[in-house]
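S.K.: here is a sequence together with a model predicted from it:
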Amino acid sequence: MIHPHTYIHPNAKLAQNVKIDPFTVIHQDVEIGEGTWIGSNVTIMEGARIGKNCRIFPGAVISAIPQDLKFAGEKTTAEIGDNTTLREFVTVNRGTKERGKTTVGSDCLIQAYTHIAHDCSVGNHCIISNSTQMAGHVMLGDWAVIGGVCAIHQFVQIGSHSFIGGGSLVSKDVPPFIKAVRTPLSYGGVNSVGLKRRGFNLDTINHILDIYRIIYNKGLNTSQALEYIEEELHASDERDEIVTFIRESGRGIIKRYAKGSGDED
């Protein structure tokens, strides 16, 4: 299952049924779960932890040291969950001492030429489309979908079940369950299509819509909107997730689109 033209360091730990194609290099302190396939010309560097049944396509580089001038050679990791696919030339850097690791969850699709920088955290079931560039410390919730050729600023948080349109510059936090579109990046409504596909019922989707109407359409500032939501809307997991996300936002959340604010459309 391992081609003779592949180099594997003697200290690397490979489970059963791992298949590795020619001209791939695997460094020391690497762990790879059973059933994983690694294509040709892949480089897996020190600190990589790769789960079961993953697919890593040619040209990918996993667990290279961070592109961070503060990195001082500390022992850190880059961790990939089970059943995740990394397409051609994806790069995932390992962490720094601040977080200690970079993580990509299970059942994700990371498309070609995507870069995931040091200390990022990508949840489960995420799709990151071609040529997206994630700076350090970005946090991506479960089931988030990122369109192609997006650039995501360091320390940005993107909520679960959100959708970001292709070609976006993401410099503010994107709350859960919504679409983020246009230029500058703005609230584009609730991601109702994605939520229906994942089994959310109509009552729950309407509840989420009511929450975001208060945040974006009622003319309240953020603090007033959150207080109103907690006082007037019934408690739910979705309500609590949205309120907690916005309260803990470090960069502030994206705004509602204002006509004339820069979109050529």
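M.R.: Ah, there it is.
S.K.: okay, CA-based contacts and neighbour counts for the rest of this
M.R.: Will do.
S.K.: can you show me the helices along the stretch 51-200 of the chain?
M.R.: 192-197 (DSSP state H, counting those that start in this stretch).
S.K.: quick check: Gln154 touching His137?
M.R.: Yes: if you go by Cα atoms under 8 Å, Gln154 and His137 touch, sitting 5.7 Å apart.
S.K.: tally up the residues packed near Ser197, please.
M.R.: Not quite, residue 197 is Arg, not Ser. 9 (other Cα atoms under 10 Å).
S.K.: run a quick neighbour tally on Arg256.
M.R.: Arg256 is flanked by 16 other residues according to other Cα under 10 Å.
S.K.: how about it, nearest residue that isn't a chain neighbour?
M.R.: If the residues on either side of it in the chain are set aside, Arg256 comes closest to Tyr187, at 4.8 Å by Cα to Cα, 6 or more residues apart in numbering.
S.K.: structure B:
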Amino acid sequence: MSEATPVIHPTAIVDSAARLGRNVRIGPWSIVGPQVTLKDGVHLQSHVVVDGLTEVGEDTHVHPFAVLGGAPQHLAHKGEDTRLIIGARNQIREHVTMHTGTVSGGGETRVGNDCLFMVGSHVAHDAEVGNNVVMANNASIGGHVHVGDFVFLGGLCGVHQYVRIGRYSFVGGAAMVTKDVIPYGSVWGNHARLEGLNLVGLKRRGFSRDLINSMRTAYRMMFAPEGTFQERLDDVLENFSDIPQIVEIVQYIREDSNRPICLPDA
């Protein structure tokens, strides 16, 4: 047997139509459906189910009792072929669930690269998860949620359907998020409120002290009591037009969205 040949435990059930890349390993009692693609280096430990029209990216490691590619939890779904696309080098821990999309929602759920999905976390139909995202134990995102790159979702948090979570933001444990979270923001509570910038995350990701100070100044301007919100956003753009991260926050707030923006307490 060559190094590139998939290694499949004799108790695993792998449909002959499944597409397996080089160096794939499939452990005991795992099930792989006929429309599944496992790319090079994917490792399924024991008791993993991968079903539906699902693609798992290179070197992704899936731990026991995870279920990937199950049908969406949506009453309008009638068994249509919809997709789950998972990127490369993800760590998917025990009891994680990720569902395929719905026809009405675009037909595809998508997960990026280099993410960590801790025990029991859930990615619902038609969601889009960026790169380098961490979902802690039992964090759950609803249908059509968009999670940007480098987001951290705390344990037991729940994100309402259609909410956007901006990149580099932080959602605290057990938070219930019903409104959009600005990029670089930090929210927690039930329902979640904006508590400032994700300063710990920005420092860990190597943002400079000068950049963080500018972002804090812009944040205070955005949410000051004087003037209207739109006037304050205009002022921020006028004063910080040369700082892409601050421009990104303003543009994010002004984008069309199904949900309002998470705001600080008055």
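M.R.: Now that the structure is in, tell me what you want to look at. It should be emphasised that the depicted structure is a prediction, and the values quoted were computed from it without experimental measurement.
S.K.: the residue nearest to Arg256 of structure 1 corresponds to which position in structure 2?
M.R.: Aligning on TM-score structural alignment places Tyr187 of structure 1 opposite Leu194 in structure 2.
S.K.: how near is its match to Asn90 of structure 2?
M.R.: Per Cα to Cα, to the nearest Å, Leu194 of structure 2 is found 29 Å from Asn90 of structure 2.
S.K.: repeat that for Leu156 of structure 2.
M.R.: Remark: distance between Leu156 of structure 2 and Asn90 of structure 2 (Cα to Cα) = 20 Å.
S.K.: which of those two has more residues huddled nearby?
M.R.: Asn90 (25 against 18).
S.K.: residues contacting the more buried one?
M.R.: Contact analysis of Asn90 of structure 2 by Cα atoms under 8 Å, 6 or more residues apart in numbering lists Gly57, Asp59, Thr60, His61, Asn113, Asp114, Cys115, Leu116, Phe117.
S.K.: can you count the residues close to the aligned residue in structure 1 for the third one?
M.R.: It stands for Thr60 of structure 2. Superposed on structure 1 with TM-score structural alignment, Thr60 of structure 2 falls opposite Cys54. By other Cα under 10 Å, 25 other residues sit near Cys54 of structure 1.
S.K.: likewise for Ile253 of structure 1?
M.R.: Counted by other Cα under 10 Å, the residues lying close to Ile253 of structure 1 total 21.
S.K.: hang on, it packs against Val243?
M.R.: No: with contact defined as Cα under 8 Å, Ile253 of structure 1 does not count as touching Val243 (11.7 Å).
S.K.: coming back round to it: now, the contacts of Asn90 of structure 2 that are in strands?
M.R.: Counting by DSSP state E, the contacts of Asn90 of structure 2 place His61, Leu116, Phe117 in strands.
S.K.: out of those, flag the one nearest to Phe207 of structure 2.
M.R.: Ranked by distance to Phe207 of structure 2 (Cα to Cα), these are led by Leu116 at 21.7 Å.
S.K.: tell me how far the closest one lies from Asn137 of structure 2.
M.R.: Between Leu116 of structure 2 and Asn137 of structure 2 the computed distance is 10 Å (Cα to Cα).
S.K.: same deal with Ala18 of structure 2?
M.R.: From Ala18 of structure 2 over to Asn137 of structure 2 the distance is 30 Å, taken as Cα to Cα.
S.K.: give me the more crowded residue out of these two.
M.R.: Asn137 (22 against 16).
S.K.: which residue in structure 1 lines up with that one?
M.R.: If you follow Asn137 of structure 2 across to structure 1 using TM-score structural alignment, you land on Asn130.
S.K.: do the same with Arg164 of structure 2
M.R.: Counting by TM-score structural alignment, Arg164 of structure 2 corresponds to Gln157 in structure 1.
S.K.: swap in Thr178 of structure 2?
M.R.: Checking TM-score structural alignment: Thr178 of structure 2 goes with Ser171.
S.K.: so that match makes contact with Cys150?
M.R.: No: Ser171 of structure 1 lies out of contact with Cys150 (Cα under 8 Å); the separation is 10.8 Å.
S.K.: compare the two (neighbour count), which wins?
M.R.: A side-by-side neighbour count of Ser171 of structure 1 and Cys150, using other Cα under 10 Å, places Cys150 first with 22 against 19.
S.K.: what residues are up against that one?
M.R.: By Cα under 8 Å, 6+ apart, the residues touching Cys150 of structure 1 are Ser131, Thr132, Gln133, Gly166, Gly167, Ser168, Leu169, Val170.
S.K.: what's the most distant pair in those?
M.R.: Spanning the widest gap among these are Ser131 and Val170, at 14.1 Å by Cα to Cα.
S.K.: neighbour count for those two, which is higher?
M.R.: Legend: neighbour count by other Cα under 10 Å for Ser131 of structure 1 and Val170, higher for Val170 (24 against 20).
S.K.: nearest residue to that one other than its sequence neighbours?
M.R.: Leaving out its chain neighbours, the residue that sits closest to Val170 of structure 1 by Cα to Cα, 6+ apart is Ile152, at 4.7 Å.
S.K.: how about the one you found, what does it touch?
M.R.: Thr132, Gln133, Met134, Ala135, Val138, Leu169, Val170, Ser171.
S.K.: narrow those to those in strands?
M.R.: Per DSSP E, those map to strands at Gln133, Met134, Leu169, Val170.
S.K.: burial of Thr222 of structure 1, as a residue count?
M.R.: Look at Thr222 of structure 1: counted by other Cα under 10 Å, it has 16 neighbours.
S.K.: counterpart of the helix ranked longest in structure 2 in structure 1, which residues?
M.R.: When structure 2 is scanned for its longest helix (criterion: DSSP state H), the result is helix 209-222. Taken onto structure 1 by TM-score structural alignment, helix 209-222 of structure 2 occupies residues 202-215 there.
S.K.: distance of His125 of structure 1 from Ser236 of structure 1?
M.R.: Counting by Cα to Cα, the separation of His125 of structure 1 from Ser236 of structure 1 is 23 Å.
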